[in-house]
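Asker: Build the 3D model from these lines:
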Amino acid sequence: MSDIAVLVNTAVAVLATVVLIVRFRVNPVISLVIGSVYLGLSTGLGVAKTVETITGGFGEIMVEVGLLIAFGVLMGSILNETGAIRRLVEHLLRVFGPKRLPYTMGLAIGTALQSIFLDVLLVISAPLARRLAPKIGKLGTARMATAMAIALECGIVFMVPGVAALALAGLLGVPLGKMLVFGLVLIIPTIIISIAIMSFLFHKGFWNEAKDEDSTFIEDDGEASGAGAAAGGNSSGGANPGRASSPSGGSGAEGLEPAPAAVAVAERPEEKEAPLLVLFAPLLTALLLIGAGAVVEILELEIAWLQLLGNPVIALLIGLIGTGVVGRFTVGQARVENAITTGFKESGQILILTGVGGSLAATVAAAGLGDILGGFFSASTVAPLLVVWGIAAVLHIAVGSVTLSAITAAGLLAPIAPALGIDPVLIALAAGAGSLFMVHVTSNTFWLLQSLLGQSVRGALKSVTVGVSVASVVAILLILPMSLFL
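Answerer: Take a look at the predicted model:
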């Protein structure tokens, strides 16, 4: 088959996948499999080879990240049950004061809390942010809403164990420790610079409190726990009349993941007050072990015990076991088991979506697209990264899901990564950065932040759409200089 025919059929497969999701509201998992089947058959792979490629690609990516995603979600579910997020925010407020709260809370959400399931993290932290916004002073709502939007979206694509970050690393063959180190190096300045830029714009008149703030859907109960539970009801399609359904028909914050029916964050009488550091110690230990394992690998050191403990699967398993032990001590065995059950339910669709992303990548590779596109790129490291960013941005504008657009872009680009002459970690980060561009009304995150933080739709377009787009541009501008050293 000619190169032009392969390119055309690949374009048709991607476009058909987008149309199925957006226009006909077919589940993204089913849409990606249909696109992969079409691509395989249309490029001459044949029935048997197409099915073999799709199933093989699914299995290969599950080998890479399946356990990691499951362990991360389970750990986050237990942390949620212990009320760790609420206590962390209160601690940040005491230590750093209200003026720095957008930055400190943003960094906490974008880094240390990324094992928490996105909807759960949003539902718990948004009411807390809303209550704390007046303490910041003028423009408190605008700054907190922007900080949360930027941190939530950047975290899932850049920071291990964020769902999209794990999927990107697996699809592009990036060692997870390396993804953690470079993601951390990127996400910290991205969050700080983006919040600073948006704060500057707000102070220059970009925010109009009379028009951009609206507390219609906020319950004035004065308690974060009550607001969190109300938010959980909204996130499953309840009482919020200002909310649009996601293009994929799902109810998760990205239109992909299932939202919890309700989230209670208030401490119950039987809870024991464990130090905050103890609650997060297992998660932080796991991340440190992964980072140490990456350093050992980069320096080519032979330290057997650290190579074992620094393996991402072992490190996250240690973190999960430790979090479970701490959870049993603080909230009891029954609630830990309930949290684990919830975590298994939440991780299911994420695992399947990630797997079919691997199926698409394998089909694209088998069709020969990598060899064809490899000749279209120069050895320059700048232009290809901008193309990667642009592809992910276009996919996100069309589909409305950060996670799905990042996975699809990485699936398309994985076969040509060797031909680009670029370290795969940069491609992963560029795809993640592009998938952040233009979070808008097709995203459930948009509507949850709009209602839970007391914004009008006009206000959410500024704090969420513009804010996260600024982060997308800042991130790619930081990634380009990184390419000079890799």
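
Asker: alpha carbons only for contacts and neighbour counts from here, please
Answerer: Noted.

Asker: Mind listing what's buried along stretch 99-117?
Answerer: By 16 or more other Cα atoms under 10 Å, the buried positions in stretch 99-117 come out as 101-117.

Asker: In helices only, show me those.
Answerer: Among these, DSSP state H puts 101, 102, 103, 104, 105, 106, 107, 108, 109, 110 in helices.

Asker: Rebuild those as JSON lines, extending it with distance to residue 29.
Answerer: Listed next are those as JSON lines, based on distance: Cα to Cα, whole Å:
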{"residue": "101", "distance to residue 29": "38"}
{"residue": "102", "distance to residue 29": "35"}
{"residue": "103", "distance to residue 29": "36"}
{"residue": "104", "distance to residue 29": "36"}
{"residue": "105", "distance to residue 29": "33"}
{"residue": "106", "distance to residue 29": "31"}
{"residue": "107", "distance to residue 29": "31"}
{"residue": "108", "distance to residue 29": "31"}
{"residue": "109", "distance to residue 29": "28"}
{"residue": "110", "distance to residue 29": "26"}
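
Asker: Would you do the same for the sequence below? I want to compare the two.
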Amino acid sequence: MPLVIVAAGILVLLLLIMGLKLNTFVSLLIVSFLVALALGMPLEDIVKTIETGIGGTLGHLALIFGLGAMLGKLIADAGGAQRIAMTLVEKFGQKNIQWAIVASSFIIGVALFFEVGLVLLIPIVFAISRELKISILFLGIPMAAALSVTHGFLPPHPGPTVIAGEYGANLGEVLLYGFIIAIPTVIIAGPVFTKIAMKIVPASFKKSGSIASLGEQKQFKLEDTPGFGISVLTAMLPVILMSIATIIKLTQETMGIEPNAVLAAVQFIGDASIAILISLLVAVYTMGIARKIPIQTVMDSCTAAITQIGMMLLIIGGGGAFKQVLIDGGVGDYVAKLFEGSSMSPILLAWIIAAILRISLGSATVAALTTAGLVIPLLGQTDVNLALVVLSTGAGSLIASHVNDAGFWMFKEYFGLTMKETFATWTLLETIISVAGLGFILLLSLVV
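Answerer: All right, here's what the predicted structure looks like:
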């Protein structure tokens, strides 16, 4: 019965968002209340549960998410992202242009959220396409693959960051294992899949696309942008700090080294919030002060970044409320009992649940949060690596993007594709990322 109630709640959510065009955050709150009532939760506990869900989720995420948005905005507004892309294109040459796009999109994707990275990179990709007289989609698929993989697998992106907090996983381990999984996944979903897509829908590679909807784009002369090295360092600094701390921690545990003040300091600096704060301060200097940009202009960029993510934070909070209702309403315990004694790995189960919810709901972040509400009670029954469960949830939440996902329509319109062509390129691309990601996660689970 609890699973029937959850299924009904998801149908109501779809009706509210897609049918009645209600705001996603408001829809999540309404469904959270309805599902709580249907599960028989005491009336006096429902509001407290929803507040706990919103507060618990945003309390962990808001700092990382907010600072990460500012960092990405500073890099974008200073022209650092353009410098990274154009330098790599020049170094790789026309013959290896796809690999240049993959490398630059991956580096930029670490620092920028998916939608921001897409809007920033598409004009660059269009310009390269015109200059080299090659298909826009030939470059667009590798770009989208790299941005999507970093969005699904690597902190400080919302999905993996939120889920790591919910599962109690070490964010540094999620980042380290995420990189190991992300690199081969990007290769398969980017350059390799492009060759397959050219055979499936050859006509789509002749489309010219349109970025008119993006409006006036800020253009930089390359000599006016920050240097390539400093741009890459600024974008990757949070990853570097978190990775160093995680590697040292794993080495300490493996070798049995006693904790000391130096190790404590390294772990402090490598904490996600501190690492991103340090990186933001470095970016204020490298992307602003060092380039004689007034501090007020730099701060305006930071303010604009926070304004742009306000609604997304509320939606994530709404997803957290729904997740908490599933836990406090006993749905998670019910799922745990169903799989008691089962040999199915929580890694695979988390992926399956997230995939079903992603296809139903459209939002990867909401799908991942709802999965957490169902999977958390299972985690106490097994010694599975929590970082890998985080990544499998992220992988499942990327699968089969279709008409209920904003990314589907963005890709369709920018590249001038028909519905059929979008399904054969974007939807298939996201599915390959999800399935390949799961495969590499299961392989990694045999080692860690």
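
Asker: so what number do they get for TM-score?
Answerer: Superposed pair, TM-score by TM-score structural alignment, normalised by the length of the second structure: 0.89. Supporting alignment: 438 aligned residues with a Cα RMSD of 2.6 Å.

Asker: closest to residue 424 of the first structure among the ones in helices among the buried residues of stretch 99-117 of the first structure?
Answerer: Nearest to residue 424 of the first structure among those is residue 110, at 22.1 Å by Cα to Cα.

Asker: where's whatever residue of the second structure lines up with that closest one relative to residue 236 of the second structure, distance?
Answerer: Here residue 110 of the first structure is matched to residue 106 in the second structure, going by TM-score structural alignment. Separation of residue 106 of the second structure from residue 236 of the second structure (Cα to Cα, to the nearest Å): 10 Å.

Asker: Isn't residue 175 of the second structure up against residue 152?
Answerer: No - Residue 175 of the second structure is beyond contact range of residue 152, at 11.1 Å (criterion: Cα atoms under 8 Å).

Asker: of the two, who's got more company?
Answerer: For the pair residue 175 of the second structure and residue 152, the greater number of neighbours falls to residue 152 (30 against 26), based on other Cα atoms under 10 Å.

Asker: Please name the nearest non-neighbouring residue to that one.
Answerer: Using Cα to Cα, 6 or more residues apart in numbering and skipping residues adjacent in sequence, the residue nearest residue 152 of the second structure is residue 394, 5.2 Å away.

Asker: and if you look at residue 371 of the first structure?
Answerer: Spatial nearest neighbour of residue 371 of the first structure, chain neighbours left out: residue 416 (7.0 Å); criterion: Cα to Cα, 6+ apart.

Asker: What lines up with the one you found in the second structure?
Answerer: Structural correspondence for residue 416 of the first structure with respect to the second structure (TM-score structural alignment): residue 378.

Asker: Just to check, residue 110 of the first structure is in contact with residue 154?
Answerer: Yes - between residue 110 of the first structure and residue 154 there is a contact under Cα under 8 Å: 6.4 Å.

Asker: element containing the match of residue 416 of the first structure?
Answerer: For residue 378 of the second structure, the element it lies in under DSSP states H and E is helix 364-379.

Asker: Mind giving me the packing neighbours of the helix or strand that that helix is followed by?
Answerer: Using DSSP H and E, the helix or strand that follows helix 364-379 of the second structure in sequence is helix 386-396. In this structure, helix 386-396 of the second structure makes packing contacts with helix 136-153, helix 158-167, helix 171-187, helix 346-361, helix 364-379, helix 428-445, judged by 3 or more Cα pairs under 8 Å, 6 or more residues apart in numbering; DSSP states H and E.

Asker: Pull the contacting residues for residue 58 of the first structure.
Answerer: Taking Cα atoms under 8 Å, 6 or more residues apart in numbering, we find residue 58 of the first structure in contact with 355, 356, 357, 358, 359.

Asker: do residue 368 of the second structure as well
Answerer: Residue 368 of the second structure makes contacts with 159, 163, 354, 358, 393, 394, 396, 397, as judged by Cα under 8 Å, 6+ apart.

Asker: Which of the residues you listed sits closest to residue 262 of the second structure?
Answerer: residue 163 (29.2 Å).

Asker: In the first structure, what sits opposite the closest one in the alignment?
Answerer: Counting by TM-score structural alignment, residue 163 of the second structure lines up with residue 168 in the first structure.

Asker: Go ahead and confirm that match touches residue 426.
Answerer: No - using Cα under 8 Å, residue 168 of the first structure is not in contact with residue 426; the gap is 10.7 Å.

Asker: More neighbours: which of the two?
Answerer: residue 168 (34 against 24).

Asker: For residue 413 of the first structure, see how far away that one is.
Answerer: For residue 168 of the first structure, the distance to residue 413 of the first structure equals 11 Å [Cα to Cα].

Asker: Tell me which stretches of the first structure form strands.
Answerer: For the first structure, strands defined by DSSP state E do not occur.

Asker: Residue nearest the middle of the first structure, spatially speaking?
Answerer: Among the residues of the first structure, residue 156 comes closest to the average C-alpha position under Cα atoms, centre = their mean, at 1.9 Å.

Asker: Need the counterpart of that one in the second structure.
Answerer: With TM-score structural alignment as the criterion, residue 156 of the first structure lines up with residue 151 in the second structure.

Asker: pretty sure its match is touching residue 116, no?
Answerer: No - counting by Cα under 8 Å, residue 151 of the second structure stays clear of residue 116, with 11.0 Å between them.

Asker: Pull up the overlap in contacts between these two.
Answerer: With contacts defined as Cα under 8 Å, 6+ apart, no residue is adjacent to both residue 151 of the second structure and residue 116.

Asker: re the thing from before, as JSON lines, the helices and strands packed on helix 386-396 of the second structure with distance to residue 270 of the second structure would be great.
Answerer: Shown next, in JSON lines, are those (distance: least, Cα to Cα, whole Å):
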{"stretch": "helix 136-153", "distance to residue 270 of the second structure": "18"}
{"stretch": "helix 158-167", "distance to residue 270 of the second structure": "15"}
{"stretch": "helix 171-187", "distance to residue 270 of the second structure": "8"}
{"stretch": "helix 346-361", "distance to residue 270 of the second structure": "26"}
{"stretch": "helix 364-379", "distance to residue 270 of the second structure": "25"}
{"stretch": "helix 428-445", "distance to residue 270 of the second structure": "23"}
